[in-house]
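Novice: predicted model and sequence below, questions to follow.
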Amino acid sequence: MPLPSRRISTRIGSIAESATMKVDAKAKALKAAGEGVIGYGSGEPDFPTPDHIVEAAVEAARDPKNHKYTPAAGLPELREAIAEKTTRDSNYAVEASQVLVTNGGKQAVYAALATLVDPGDEVIVPAPYWTTYPEAIKLAGGSMVDVFAGPDQDFKVTLEQLEAAVTDRTKAMLFVSPSNPTGSVYSPEETRAIGQWAAEKGIWVITDEIYENLTYDGVPFTSIASLPELADQVVILSGVAKSFAMTGWRVGWMTGPADVIKAATTLQTHLTSNVANVSQRAALAAITGPTEPIDAMREAFDRRRKTIVEKLNRVAGFETPVPKGAFYAYVDARGALGQPIAGRTPETTTELAEIILEEAKVAVVPGEAFGPSGYLRLSYALGDEDLAAGIDRIEKLLGSKS
């Protein structure tokens, strides 16, 4: 009997590979082949995980109790610590029972959308957006309604834009501050206004707070979940990857109303069961341990932020706003499009990124991965020397401003 003509399901075959992971993989492959590539693609701190966290993991690995299955929702001690942290830092009072520990932040994104969104539901997503959001919405059977805010708005959407995007099928809105990919941070007043609007509309808010510890220039982090009127229609996503240099440990979480977390936990019992216990013990040490390592990393990111913006703004055709959070610069590269570069004339930032990689051996992520063409994302979570050298290569290729 012949195999069905469609070997891969339509659901899985329709999703796109992560653009940031694809760029990072290509850069690493070129490096492995002996090319001197400098990669700005991956949102991954170049620092090692702090020593006290590693030591907690080593100790946990030696304890036989961590060699067995544990509750699918997470270790009780870790869930309690996350609840305390959320109550303190996000001003959203939750119990440990309202926390689900996930295999990294991406699983938290998927679990939240799979739990809340039905086929036909619409999810409002401010753009530029993280590359995973559209695919997770699609997997849940929903439709993304993107709302673009350009550099003239500091990449932050307005209430008028959100209001224009609402339909009778709107189920949820994604809110991300500090933002990946732009580094923009909504002010307390802007956050409050959007939260009040969502509460009045009866729209779920899924807020991704993974960069909450990374803000600069005295700009505060404000959780949209802190609004009392949103308490029963908000889900917080976060994790240890970015602030604690723990991308490879794969520990994230979601917190929210008890019924949502219970349903998402049921999904996880069939999807992955518990997160690796050693990683959970490491995450517990991160959340409850000293803050000095985090402060030191943030200071380094702040220094690199200033360097990368200054250097990028010397490049012909580039305009780079100063990001206030996360560790990304989002370059308005529209001035470089339509200009001859190394015998080619790029019309999109996908084409521009390809030329920069091939000619300058520098990997950047084109704006098409996050929304409209015309922009480039560069992570400054890499060493100071590479950071400076890579921009110098781009400037040499594209030329300097007069």
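Specialist: Arrived safely. Being a predicted model, the structure only gives us computed values, none of them experimental. Numbering: from 1, shown residues only.

Novice: okay, CA-based contacts and neighbour counts for the rest of this
Specialist: Fine.

Novice: so residue 377 makes contact with residue 369?
Specialist: No - counting by CA atoms under 8 Å, residue 377 stays clear of residue 369, with 9.3 Å between them.

Novice: quick check: longest helix of the protein.
Specialist: Scanning the chain for the helix with the most residues, using DSSP state H, yields helix 292-312.

Novice: and that one, which residues are buried?
Specialist: 293-294, 297-298, 300-302, 304-305, 307-309, 311-312 (16 or more other CA atoms under 10 Å).

Novice: cool, stretch 150-170 as well?
Specialist: Buried residues in stretch 150-170, defined by neighbour count with 16+ other CA under 10 Å: 154-158, 162, 165-166, 170.

Novice: secondary structure and distance to residue 207 added to those, as TSV?
Specialist: As requested, the buried residues of stretch 150-170 are arranged in TSV below (DSSP: H, G, I helix; E, B strand; the rest coil; distance: CA to CA, whole Å):
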residue	secondary structure	distance to residue 207
154	coil	19
155	coil	17
156	coil	15
157	coil	15
158	coil	17
162	helix	15
165	helix	18
166	coil	18
170	strand	16
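
Novice: excluding sequence neighbours, find me the nearest residue to the most centrally placed residue in the chain.
Specialist: In the chain, the residue lying closest to the centroid (CA atoms, centre = their mean) is residue 180, at 4.9 Å. In space, and not counting its chain neighbours, residue 180 is closest to residue 130: 5.8 Å by CA to CA, 6 or more residues apart in numbering.

Novice: and what about the one you found, helix, strand or coil?
Specialist: What DSSP: H, G, I helix; E, B strand; the rest coil gives for residue 130 is coil.

Novice: what about it, distance to residue 163?
Specialist: Distance, residue 130 to residue 163, using CA to CA, to the nearest Å: 22 Å.

Novice: residues contacting the residue lying closest to residue 250 once chain neighbours are set aside?
Specialist: Leaving aside its chain neighbours, residue 250 sits nearest to residue 104 (4.2 Å; criterion: CA to CA, 6+ apart). By CA atoms under 8 Å, 6 or more residues apart in numbering, the contact set of residue 104 is 239, 241, 249-253.

Novice: the structure to be compared is supplied as follows:
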Amino acid sequence: MNFDFADRVERVEPSATLAISSLATELESEGVDVVDLSVGEPDFPTPEVIVEAATEAMEAGHTGYAPSQGVRDLREAIAADLARRDLDYAADEIIVTPGAKQALFETFQTLVDDGNEVVLLDPAWVSYEAMAKLAGGSLSRVDLSASAFQLEPALDDLAETVSDDTELLVVNSPSNPSGAVFSDAALEGVRDLAVDHDVTVIADEIYDRITYGVEPTSLATLDGMRERTVTINGFSKAFSMTGWRLGYLAAPEELIGQAGKVQSHSVSSATHFVQHAGITALRECDDAVNQMTQAFRERRDLLTDLFADRGVEVPVGDGAFYVMVPTGDDDARWCEDALSEAHVATVPGSAFGTPGYARLSYAAGEERLREGVNRLADGGFLSL
């Protein structure tokens, strides 16, 4: 049988991150020692208190369907947690989702129609492009690579891109893949453009707890932005809960009502007992998050020093757990050869809209980071 695939599926490619990870796993199954620096997954176990809370929730019978919008106690805990960053959301302005990726997907599906313009800041997380295309949107992109991945120096370029025809602008700070934390001046520039052109903004703040010496500003706290911002966050990164699939979106109640339709007719709800574990994560795990963040900071500093010792300068981000390493023109070939020859897994920058770089994750132990850089250096991959 010849399937007649929908245009929306044909418009997108598989995730480059997961594709590289799959190849690395295949090599490992053959007995090859791969230093996997490709996946944005903390290497720390989920804090035990969260695991215990999930077990207790299952034993208490929270194994059936949950309310589609999310357990109210969790939504209230999220609202209280958002208030720590001066974000004023009520529980009814929050949808709990199975992962922050689902929250993003629902937002794109709710706001983007065929032909609507979506503006991305490159390098941009790979799934933004796919989600925009699945919703039928058209993409415009602003390159931040010339400014060490910071937005403020590129505000004029952004101003030339955003117009009255722009439906949606996506801002990810701290950034995956660059680790950049955008300045208040940069975010105020976004605010001015969004207000002037009546643009909705997605503020993807999934890495907001993983920062080093800076406090990231939330877009929705700026004058004029609360009513036009969808704040996205989740539990995967900060609480090392990637496999638990728990995230949320916070937005004005009118948008919540529409996005809730997408949730109810797709995934129904986030897993019931996982939501109860999320309450514990927010209320009891600040110390664990701080310890993990300190370890990430030490790894970032180690990794940048290791590259500097080999004559390679990489822009140092103040958040998340990634660096962008220059590769030369053919970043895809560089990453393929680095995996097949040096057995180091990375992700090509072209997957994020920024050719000439590879993303490395330092969510790995210090010894593996040393080994990875040594292999790249010994294989000639740092001699550009």
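Specialist: Noted; the coordinates are in hand. Predicted model, so just to flag it, every value in this text is computed and none were measured.

Novice: before we move on, the earlier item: what does the residue nearest to residue 250 of the first structure correspond to in the second structure?
Specialist: In the second structure, the residue equivalent to residue 104 of the first structure is residue 99, according to TM-score structural alignment.

Novice: please report how far its match lies from residue 11 of the second structure.
Specialist: Separation of residue 99 of the second structure from residue 11 of the second structure (CA to CA): 23 Å.

Novice: in the first structure, which spans are helices?
Specialist: Taking DSSP H as the criterion, the first structure carries its helices at 10-13, 19-32, 51-62, 76-89, 104-116, 132-139, 159-165, 188-201, 258-271, 277-288, 292-312, 349-355, 384-398.

Novice: mean deviation of the shortest one from the second structure?
Specialist: Its matched residues in the second structure lie on average 1.9 Å from helix 10-13 of the first structure after superposition (mean CA distance after the TM-score superposition for the first structure).

Novice: picking that back up, could I get the helices of the first structure as JSON lines with distance to residue 97 of the first structure?
Specialist: Output for the helices of the first structure, formatted as JSON lines (distance: least, CA to CA, whole Å):
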{"stretch": "helix 10-13", "distance to residue 97 of the first structure": "32"}
{"stretch": "helix 19-32", "distance to residue 97 of the first structure": "33"}
{"stretch": "helix 51-62", "distance to residue 97 of the first structure": "23"}
{"stretch": "helix 76-89", "distance to residue 97 of the first structure": "8"}
{"stretch": "helix 104-116", "distance to residue 97 of the first structure": "16"}
{"stretch": "helix 132-139", "distance to residue 97 of the first structure": "25"}
{"stretch": "helix 159-165", "distance to residue 97 of the first structure": "32"}
{"stretch": "helix 188-201", "distance to residue 97 of the first structure": "24"}
{"stretch": "helix 258-271", "distance to residue 97 of the first structure": "7"}
{"stretch": "helix 277-288", "distance to residue 97 of the first structure": "16"}
{"stretch": "helix 292-312", "distance to residue 97 of the first structure": "27"}
{"stretch": "helix 349-355", "distance to residue 97 of the first structure": "44"}
{"stretch": "helix 384-398", "distance to residue 97 of the first structure": "42"}
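
Novice: out of these, which is closest to residue 214 of the first structure?
Specialist: helix 292-312 (6.3 Å; CA to CA).

Novice: what angle do that closest one and helix 277-288 make?
Specialist: Relative orientation of helix 292-312 of the first structure versus helix 277-288 (axes from the mean of the first three to the mean of the last three CA atoms, to 10 degrees): 80 degrees.

Novice: start and end residues in the second structure for helix 292-312 of the first structure, please.
Specialist: Alignment of helix 292-312 of the first structure against the second structure: residues 287-307, by TM-score structural alignment.

Novice: after superposition, how close is that stretch to the first structure?
Specialist: Superposing on the first structure and averaging over aligned pairs (mean CA distance after the TM-score superposition for the first structure), stretch 287-307 of the second structure comes out at 0.6 Å.

Novice: who's in contact with that stretch?
Specialist: The contact list for stretch 287-307 of the second structure (CA under 8 Å, 6+ apart) reads 44, 47, 209-212, 238-239, 313-314, 316, 321-322, 362-363, 365-366, 369-370, 373.

Novice: the residues you listed, buried ones only, as a PyMOL selection?
Specialist: A single PyMOL command is used to select the members of the contacts of stretch 287-307 of the second structure judged buried by 16+ other CA under 10 Å:
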select buried, resi 47+209+210+211+212+238+239+314+316+321+322+362+363+366+369+370+373
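
Novice: thinking again about what came up before, which of the buried residues of helix 292-312 of the first structure lies closest to residue 268 of the first structure?
Specialist: Using CA to CA, the buried residues of helix 292-312 of the first structure come closest to residue 268 of the first structure at residue 294, 30.0 Å.

Novice: make TSV out of the contacts of residue 104 of the first structure and add neighbour count and distance to residue 119 of the first structure.
Specialist: What follows is these, written out as TSV (neighbours: other CA atoms under 10 Å; distance: CA to CA, whole Å):
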residue	neighbour count	distance to residue 119 of the first structure
239	28	28
241	23	31
249	19	33
250	20	29
251	25	28
252	25	26
253	26	24
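
Novice: Serialize these to TSV and add fields for distance to residue 73 of the first structure.
Specialist: Shown next, in TSV, are those (distance: CA to CA, whole Å):
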residue	distance to residue 73 of the first structure
239	14
241	19
249	17
250	15
251	12
252	11
253	9
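
Novice: in strands, which of those residues appear?
Specialist: The strands, defined by DSSP state E, take in 239, 252-253 from the contacts of residue 104 of the first structure.

Novice: between these, which is nearest residue 198 of the first structure?
Specialist: residue 253 (22.7 Å).

Novice: if we ignore the residues flanking it in sequence, what's nearest that closest one?
Specialist: residue 101 (4.3 Å).

Novice: now for that neighbour, how many residues are close by?
Specialist: By the criterion of other CA atoms under 10 Å, residue 101 of the first structure has 29 neighbours.

Novice: next up, the contacts around it.
Specialist: Applying CA under 8 Å, 6+ apart to residue 101 of the first structure gives the contacts 73-74, 79, 251-254, 274-275.

Novice: what does residue 94 of the first structure give?
Specialist: 83-84, 86-87, 255-256.

Novice: and the equivalent of it over in the second structure, how far from residue 227 of the second structure?
Specialist: Counting by TM-score structural alignment, residue 94 of the first structure corresponds to residue 89 in the second structure. From residue 89 of the second structure across to residue 227 of the second structure, the span is 11 Å (CA to CA).

Novice: cool, residue 252 of the second structure as well?
Specialist: Relative to residue 227 of the second structure, residue 252 of the second structure is positioned 6 Å away (criterion: CA to CA).

Novice: what of residue 184 of the second structure?
Specialist: 19 Å.

Novice: aligned partner of the residue nearest to the centre of the first structure in the second structure?
Specialist: So, by TM-score structural alignment, residue 180 of the first structure is matched to residue 176.
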